[in-house]
Structures are given as structure tokens and as C-alpha cells.
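Trainee: Okay, here's the prediction I keep looking at, along with the sequence it came from:
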Amino acid sequence: MARTTVDDLFIHELSDVYSAEKQITKALPRLARAATNPKLSEAFTSHLEETQGQIERIDQLVEQAGLKLKRMKCVAMEGLVEESKELLDEIEKGEVLDAALIGACQKVEHYEIASYGTLIAMAKHLGMTDAANLLAETLAEEKSADEKLSAIAEQGGNQAATMTKK
């Protein structure tokens, strides 16, 4: 489908972020198991629950607005998920891996924050107030998840990694 209107672009971007959220639901359980910091593992587990709610919110938006999402794969998220898999393969379980996972997951959060911010602006432009409000709920959750990851890193997650000897 050609993206010749803001409506087309909105559907494309919404389809893209929907795919991204689906990919994240598959990756988060693996990351939760790999984390040794209990706070980090819990952050991954709780964000999985939030992500499932975000997918439901997109479903609700689509139904309310009478939209049809495109079947597609978010290649940006595919790359970010692949990066996290490489970390799991290359770094021994422990503080260094935890620090790497925090960084990888913050990349994901920042991608999502940018995506949802863009979608909210488009929804407002299109007069889709309800959609903008639903997307804003998700944006707030993504920002909160990013802040939680920063707090875990600052509370010692990354300090422990710098003290680990080779």
C-alpha cells in the first residue's frame, strides 16, 4: 500500500508498532530469565504484562476507529531483538550481561517512545482524539519503563558490571 496520505502513513506506522509490540512479547520472557538482578528480571516481567495491554489497546483503537492494520514485520524491532539475542550468546550470565540488557532494552523503549509520539501527532492531525488518548497511555508506560531501567542501572546494576574482572 502506497503511503500517499497521512491516513495511509498512520495505518502503516500503527501496523509497524503493532508488529514491534508482538516481537517484544516474545523477547521479554527470555530477557527476564537471563537477568541476574532480581529488579531487572521483575522489570522485564512487569513490562511484558504492560506490553500485552498495549497490544490490546491497539486492538481497541483499531476497532473503535474502523481501521485495518497491514500484515507486516517491524524490521527495526527485529534488529533490536536480534541484538539482544547476540548479547545473550556472547556475554556470560551476570552483572555485565545485565548492564548490556539494560542498554538494549532502553534502545527498544526509545524506539517505541519515538513511534508513539509520532502516532499521537498524526492521530491529532487526523482528528482522532480517542486514538491519540489511547496512544498517549502507551507512551506514558514506555517512558516509565525507560525510567525504571535507568533507575536499575543507577542503583548499581551498571556499577557491579564495572567491578567485574575478566
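Mentor: Looks like it came in fine. Numbers count the residues shown, from 1 in each chain.
Trainee: C-alpha from now on. contacts and neighbour counts both.
Mentor: Will do.
Trainee: longest helix in the protein, by residue count?
Mentor: Counting residues, the longest helix in the chain under DSSP state H turns out to be helix 95-125.
Trainee: list the buried ones in that one?
Mentor: 95-106, 108-109, 111-113, 115-117, 119-120, 122-123 (16 or more other C-alpha atoms under 10 Å).
Trainee: Next secondary structure after it?
Mentor: Following helix 95-125 in sequence order, the next helix or strand is helix 129-152 (DSSP states H and E).
Trainee: what's the spacing between that next one and its chain's center?
Mentor: 10 Å (C-alpha atoms, centre = their mean, to the nearest Å).
Trainee: quick one: contacts of that helix?
Mentor: 39-40, 43, 47, 50, 54, 57-58, 61, 65, 102, 105-106, 109-110, 112-113, 116-117, 119-121, 123-124 (C-alpha atoms under 8 Å, 6 or more residues apart in numbering).
Trainee: Next, the angle from it to helix 95-125.
Mentor: On the basis of axes from the mean of the first three to the mean of the last three C-alpha atoms, to 10 degrees, helix 129-152 is oriented at 160 degrees to helix 95-125.
Trainee: next up, a second structure to put side by side with the first:
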Amino acid sequence: MAEEKTLDDLFLDTLKDIYYAEKQIVKNLPKMAKAATAPELKAGFEQHAEETQGHIDRLEQVFELIGKPARGKTCDAILGILEEGKSIMEDFKGTVALDAGLVSSAQAVEHYEIARYGTLKTWAIQMGLTDAAALLDATLKEEVATDKKLSQVATSVANRKAA
């Protein structure tokens, strides 16, 4: 019979997943910034790289709060999303559609993060981890704000240029 798993186990597993994902994202944002042609998109990626380091720091605090080492677990989902972004950078390099493709890729990353942080925050509340929930909520709010900024860049600059 399989070992009984609890919400604690699921929380830790998902925490490791998003920790790994954030580490991969922070490595990829400078590449996206370099590829972007619109100054506001380039600046947005650079700013989000700094913000992402803060997300990693918060996750490390959550690991500390639950008494576990900060370790990642390979996240195939984020690797796939980032691979799609690399393909867009290669396939659309030098075209008017590049920035629109970069925004699309970045929003796929943001939506994945929003889903993970929302779930983790809800579980932390359920488990009575109010300090962890507050840290996760702070990151969730930043991810939602980044998604809104990306939508703004898409509609005001990138999509128009691509059309």
C-alpha cells in the first residue's frame, strides 16, 4: 500500500516545483530582455529579473518557516514554457512579431506562476501557516501586476507593431 500523503507533503512538493521554476526564470529573463526590441519591454524584463530574485528570497523564507531545506524539484511545465519562448526568440528574430511573441511567452510564464502561488497561498492558509501565506501572497500580487504590465505593453506597442 502506498504511503499516505497529506497537504503538508503536497505543499512541500509544490514549493519545490515553483522554487525550481523561479530559478529557471531568473536565468531566462536576461535573454528575453536582450532579444526584446521595444525599450519598455526590455526594461520590463530587466525589472522582473530583479523582482524574481526577490521571489526566490521569499520562497527561501517559506522553506525556513516550515523547517525544510530550500531545494528545487525539476518542473517540466516551466521547462516546456521556457523552451517555447526560446523557439519564438529563434523563429521570430528580426521580425516585427518578435516582441508580441516575447510578451506571449512571458505571459505563459506569469500565468503558471500565478496558478502556483495562488494554490500555495490557499494551502498555507488552510494549514495555518499565516506568515508563509503572507509571503506567498506578496509574490502573487507582484506576478499579477507583471501580467497586467505585459498586457499593457502588448496592446500599446508589441501587437500593433506586429500587425
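Mentor: That came in fine, so what should we check first? In this text the structure is predicted, and so the values were computed from the model without any measurement.
Trainee: TM between them?
Mentor: Superposed pair, TM-score by TM-score structural alignment, normalised by the length of structure 2: 0.95. Supporting alignment: 161 aligned residues with a C-alpha RMSD of 1.3 Å.
Trainee: and the longest helix of structure 1, how far from structure 2 on average?
Mentor: Following superposition, helix 95-125 of structure 1 is found to deviate from structure 2 by 0.5 Å on average (mean C-alpha distance after the TM-score superposition for structure 1).
Trainee: got the buried residues for stretch 48-59 of structure 2?
Mentor: 48-49, 51-52, 55-56, 58-59.
Trainee: Skipping its backbone neighbours, what lies nearest residue 39 of structure 1 in space?
Mentor: Spatial nearest neighbour of residue 39 of structure 1, excluding adjacent residues (C-alpha to C-alpha, 6 or more residues apart in numbering): residue 152 at 7.1 Å.
Trainee: Which residue in structure 2 aligns with that neighbour?
Mentor: Residue pairing (TM-score structural alignment): residue 152 of structure 1 is matched to residue 153 of structure 2.
Trainee: just residue 33 of structure 1 next, same as before
Mentor: By TM-score structural alignment, residue 33 of structure 1 lines up with residue 34 in structure 2.
Trainee: So which elements touch the helix or strand hosting residue 21 of structure 1?
Mentor: Per DSSP H and E: residue 21 of structure 1 is located in helix 6-34. If contacts are counted by 3 or more C-alpha pairs under 8 Å, 6 or more residues apart in numbering; DSSP states H and E, helix 6-34 of structure 1 sits against helix 38-65, helix 75-90, helix 95-125.
Trainee: Turn those into CSV, columns for distance to residue 17 of structure 1.
Mentor: Listed next are the helices and strands packed on helix 6-34 of structure 1 as CSV, based on distance: least, C-alpha to C-alpha, whole Å:
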stretch, distance to residue 17 of structure 1
helix 38-65, 9
helix 75-90, 9
helix 95-125, 7
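Trainee: Residue 157 of structure 1 is nearest to which of the ones you listed?
Mentor: Among these, helix 95-125 comes nearest to residue 157 of structure 1, with 6.2 Å by C-alpha to C-alpha.
Trainee: and the closest one, what does it pack onto?
Mentor: helix 6-34, helix 75-90, helix 129-152, helix 158-163.
Trainee: Kindly recompute the last result at 10 Å.
Mentor: helix 6-34, helix 38-65, helix 75-90, helix 129-152, helix 158-163 (3 or more C-alpha pairs under 10 Å, 6 or more residues apart in numbering; DSSP states H and E).
Trainee: Where does it end up in structure 2?
Mentor: Counting by TM-score structural alignment, helix 95-125 of structure 1 corresponds to 96-126 in structure 2.
Trainee: So residue 68 of structure 1, which state does it fall into?
Mentor: Judged by DSSP: H, G, I helix; E, B strand; the rest coil, the three-state class of residue 68 of structure 1 is coil.
Trainee: In contact with it, which residues?
Mentor: Residue 68 of structure 1 makes contacts with 11-12, 14-15, 59, 62, as judged by C-alpha atoms under 10 Å, 6 or more residues apart in numbering.
Trainee: So the nearest residue to residue 19 of structure 2 once chain neighbours are set aside versus residue 18 of structure 2, what's the distance?
Mentor: In this structure, residue 19 of structure 2 finds its nearest non-sequential neighbour in residue 72, 5.3 Å apart by C-alpha to C-alpha, 6+ apart. Going from residue 72 of structure 2 to residue 18 of structure 2 by C-alpha to C-alpha, to the nearest Å gives 8 Å.
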